[in-house]
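> Could you look at this predicted model? Sequence included:
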Amino acid sequence: MANSVKQPRLRVISGAKAASDHVAGEMHEALSARAHLHVLSPLQPVAAQQLSLPWLNPTKRTIISLGLKGAVKADLVQVIRRYGIRRVADIRVSPSFRGRDFDLATITSLFHMNGITYQRFSSLANRFVGESLNPHVVLDMYERYVTNQEAALREFCEAVDAGPLLLLGWDENHSPSERSILIDAVARLGHTFELVVASLERGPR
């Protein structure tokens, strides 16, 4: 039980001698007071943790999810430099690069200059696009399909291990999308990784 703390008393001191006597008395009380010592348990070692902040390069086993709808070359360059991308996994049905400074030759050269390995995972693309006008139905069909693609999922995990890996899709939103469904399927395999959802900065082009 903690000792009660006395509230300080206010005293009115007049005259030099009275002030001197008062100071001497206070010093005597301070010197005679005994400090209360508390023995603290030594700190236990804590395992080092990776600090994951959006403006810092993530750890090696990291998936950066990006939708290319409306993207230009500058967007891709920014993501590559920001996250230190080493691998690119493209799961789009039609993995094309079109637009100003965004053609296939330009993007291929960009990957080559940055030492990035590009890989198209056609077996993990959503082959059910167009089979229903309801996008949720299409995603449900894709989820049932991709869950059973164990060999392709294992290959994707190997690419993640060699990352940081940039996962390319088409939809701007990460969830719900083929990318979020694929990542959930990979997680169910017991593969651990960090996920970063990158977004395009909409501004003047």
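Arrived safely, thanks for sending. Residues are numbered from 1 along each chain as shown.

> going forward, measure contacts and count neighbours with C-alpha atoms only.
OK.

> Residue for residue, what is the longest helix the chain has?
In the chain, assigned by DSSP state H, the helix with the most residues is helix 16-32.

> Please point out which parts of it sit buried.
Using 16 or more other CA atoms under 10 Å as the test for burial, helix 16-32 gives no buried residues.

> which other helices and strands contact the following helix or strand past that helix?
The first helix or strand that comes after helix 16-32 along the chain, using DSSP states H and E, is strand 62-67. Strand 62-67 sits against strand 165-169, strand 194-197, with contacts defined as 3 or more CA pairs under 8 Å, 6 or more residues apart in numbering; DSSP states H and E.

> which of these sits most buried?
strand 165-169 (a mean of 25; mean count of other CA atoms under 10 Å).

> Tell me what angle it forms with strand 62-67.
Between strand 165-169 and strand 62-67, the angle comes out at 20 degrees (axes from the mean of the first three to the mean of the last three CA atoms, to 10 degrees).

> Packing partners of strand 165-169?
Strand 165-169 sits against strand 62-67, strand 87-90, helix 178-188, with contacts defined as 3+ CA pairs under 8 Å, 6+ apart.

> let's see 7 Å
Secondary-structure packing of strand 165-169 (3 or more CA pairs under 7 Å, 6 or more residues apart in numbering; DSSP states H and E): strand 62-67, strand 87-90.

> nearest to residue 79, of these?
Closest to residue 79 of the helices and strands packed on strand 165-169 is strand 62-67 (CA to CA; 8.7 Å).

> Mind listing what's buried along the closest one?
Using 16+ other CA under 10 Å as the test for burial, strand 62-67 gives 62, 63, 64, 65, 66, 67.

> ok, now how distant is residue 82 from residue 27?
Residue 82 sits at a distance of 61 Å from residue 27 (criterion: CA to CA, to the nearest Å).

> Measure how the host helix or strand of residue 140 sits relative to helix 178-188, angle-wise.
Taking DSSP H and E as the definition, one finds residue 140 inside helix 135-146. Using the same axes, to 10 degrees, the direction of helix 135-146 lies 40 degrees away from that of helix 178-188.

> which parts of helix 135-146 are buried?
So for helix 135-146, counting by 16+ other CA under 10 Å, buried means 138, 139, 141, 142, 143, 146.

> Going by distance to residue 31, which of those residues wins?
Closest approach to residue 31 among those (CA to CA): residue 143, at 76.0 Å.

> Structure two is appended below for comparative analysis:
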Amino acid sequence: MIRTILFDFGDVFINLNKEATQNEFIKLDVSHLTDHLDEVNTLFETGKINSKVFLNEYQNILKQETTDSIVHAWNAILLDFPQHRFNFILELHKSQNYQLILLSNTNALHIEWIQKNVHFYEAFKNCFDHFYLSHEIQLRKPNPEIYEFVLTTHNLKADEVLFIDDTKDNTDAAKALGIHVWNIAPKTEDIVDLFTIKAELF
């Protein structure tokens, strides 16, 4: 029996365009992600460096660009947050039938954008019993440590947890620990259909 539902954020609730940031950086003359920038991105997403250091690293490469143009490119991945998905999690929260936990790989600049552009963000956040962002807990999917952190912190049994994420590497890592998973396909599936698509678990 599922007692805890563990949700990703991007392409589960908020829509993403995962190619947009790369396309914007190409316009700024970064045609590919260097090993250095890949490391910088990981450090930023795990809270090991702050936004100022992150932006300085990009400006060292994009010397002619302003901070604003870099932030714009970085946040281009973020699209809309459909109201019906917020309504879904709000009703699920009100039902009190499950422990609800959010577990997202994200960073301070993306969250700042969401706070400014998603008017119900705080209400959304309050729907969860626990709300974990990678840059705040300094752990990142698909590393097994992040799932073990959640299981241990909340004394959860893996076979009583369902984890929903759009990235297969992330769901595979959780599945290896005995957690039930739904590798959601954002273009054809919607979180609001959870109890239909995964009916066998409930």
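Now that the structure is in, tell me what you want to look at. Computed from a prediction, not measured in an experiment: that's the story for all the values here.

> TM-score, when you put one on top of the other?
Aligned and superposed, the two chains score 0.39 in TM-score terms (TM-score structural alignment, normalised by the length of the second structure); 109 aligned residues with a CA RMSD of 4.0 Å.

> Turn the helices and strands packed on strand 62-67 of the first structure into a markdown table, columns for distance to residue 31 of the first structure.
Below are these laid out as a markdown table (distance: least, CA to CA, whole Å):
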| stretch | distance to residue 31 of the first structure |
| --- | --- |
| strand 165-169 | 66 |
| strand 194-197 | 58 |
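
> so which of the ones you listed comes closest to residue 32 of the first structure?
It's strand 194-197; of these, that one is closest to residue 32 of the first structure (CA to CA) at 59.1 Å.

> which strands and helices sit next to that closest one?
strand 62-67.

> Can you name the element that comes right after the strand it packs on?
Toward the C-terminal end, the helix or strand that comes next after strand 62-67 of the first structure (DSSP H and E) is helix 73-83.

> Run the angle between that following helix and strand 165-169 for me.
Using the same axes, to 10 degrees, helix 73-83 of the first structure lies at 150 degrees relative to strand 165-169.

> Spell out the residue ranges of the helices in the second structure.
20-27, 35-45, 51-61, 67-74, 83-95, 108-117, 121-125, 134-137, 144-153, 168-175, 194-197.

> For the ones you listed, give me a markdown table that also has distance to residue 6 of the second structure and mean neighbour count.
A markdown table is the format used below for the helices of the second structure (distance: least, CA to CA, whole Å; neighbours: other CA atoms under 10 Å):
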| stretch | distance to residue 6 of the second structure | mean neighbour count |
| --- | --- | --- |
| helix 20-27 | 27 | 17 |
| helix 35-45 | 19 | 16 |
| helix 51-61 | 27 | 14 |
| helix 67-74 | 26 | 16 |
| helix 83-95 | 12 | 15 |
| helix 108-117 | 19 | 15 |
| helix 121-125 | 13 | 14 |
| helix 134-137 | 14 | 18 |
| helix 144-153 | 9 | 15 |
| helix 168-175 | 10 | 19 |
| helix 194-197 | 12 | 12 |
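
> Output those helices in JSON lines; the columns should cover distance to residue 4 of the second structure.
JSON lines is the format used below for the helices of the second structure (distance: least, CA to CA, whole Å):
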{"stretch": "helix 20-27", "distance to residue 4 of the second structure": "33"}
{"stretch": "helix 35-45", "distance to residue 4 of the second structure": "25"}
{"stretch": "helix 51-61", "distance to residue 4 of the second structure": "33"}
{"stretch": "helix 67-74", "distance to residue 4 of the second structure": "32"}
{"stretch": "helix 83-95", "distance to residue 4 of the second structure": "12"}
{"stretch": "helix 108-117", "distance to residue 4 of the second structure": "24"}
{"stretch": "helix 121-125", "distance to residue 4 of the second structure": "16"}
{"stretch": "helix 134-137", "distance to residue 4 of the second structure": "19"}
{"stretch": "helix 144-153", "distance to residue 4 of the second structure": "10"}
{"stretch": "helix 168-175", "distance to residue 4 of the second structure": "14"}
{"stretch": "helix 194-197", "distance to residue 4 of the second structure": "13"}
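
> Select, out of these, the one closest to residue 102 of the second structure.
Comparing these by CA to CA, helix 121-125 comes nearest, at 8.5 Å.

> Show residues contacting the closest one.
Under the criterion CA atoms under 7 Å, 6 or more residues apart in numbering, residues 86, 115, 131 lie in contact with helix 121-125 of the second structure.

> Next, the distance between the ends of stretch 171-182 of the second structure.
End-to-end distance of stretch 171-182 of the second structure: 7 Å, with CA to CA as the criterion.

> and after the helix or strand that residue 110 of the first structure is a member of, which helix or strand comes next?
Element membership of residue 110 of the first structure, judged by DSSP H and E, is helix 104-113. Per DSSP H and E, the first helix or strand lying C-terminal to helix 104-113 of the first structure is strand 117-120.

> buried set for that following strand?
117, 118, 120.

> Distance to residue 187 of the first structure added to the residues you listed, as JSON lines?
Output for the buried residues of strand 117-120 of the first structure, formatted as JSON lines (distance: CA to CA, whole Å):
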{"residue": "117", "distance to residue 187 of the first structure": "23"}
{"residue": "118", "distance to residue 187 of the first structure": "22"}
{"residue": "120", "distance to residue 187 of the first structure": "20"}
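
> Let me know the closest of those to residue 106 of the first structure.
residue 118 (13.3 Å).

> ok, how many other residues are close to the closest residue in space to the closest one that isn't next to it in sequence?
Nearest-residue entry for residue 118 of the first structure: residue 88, 4.7 Å, with adjacent residues in sequence omitted and distances by CA to CA, 6 or more residues apart in numbering. Neighbour count for residue 88 of the first structure, taken as other CA atoms under 10 Å: 23.

> Lovely, talk soon.
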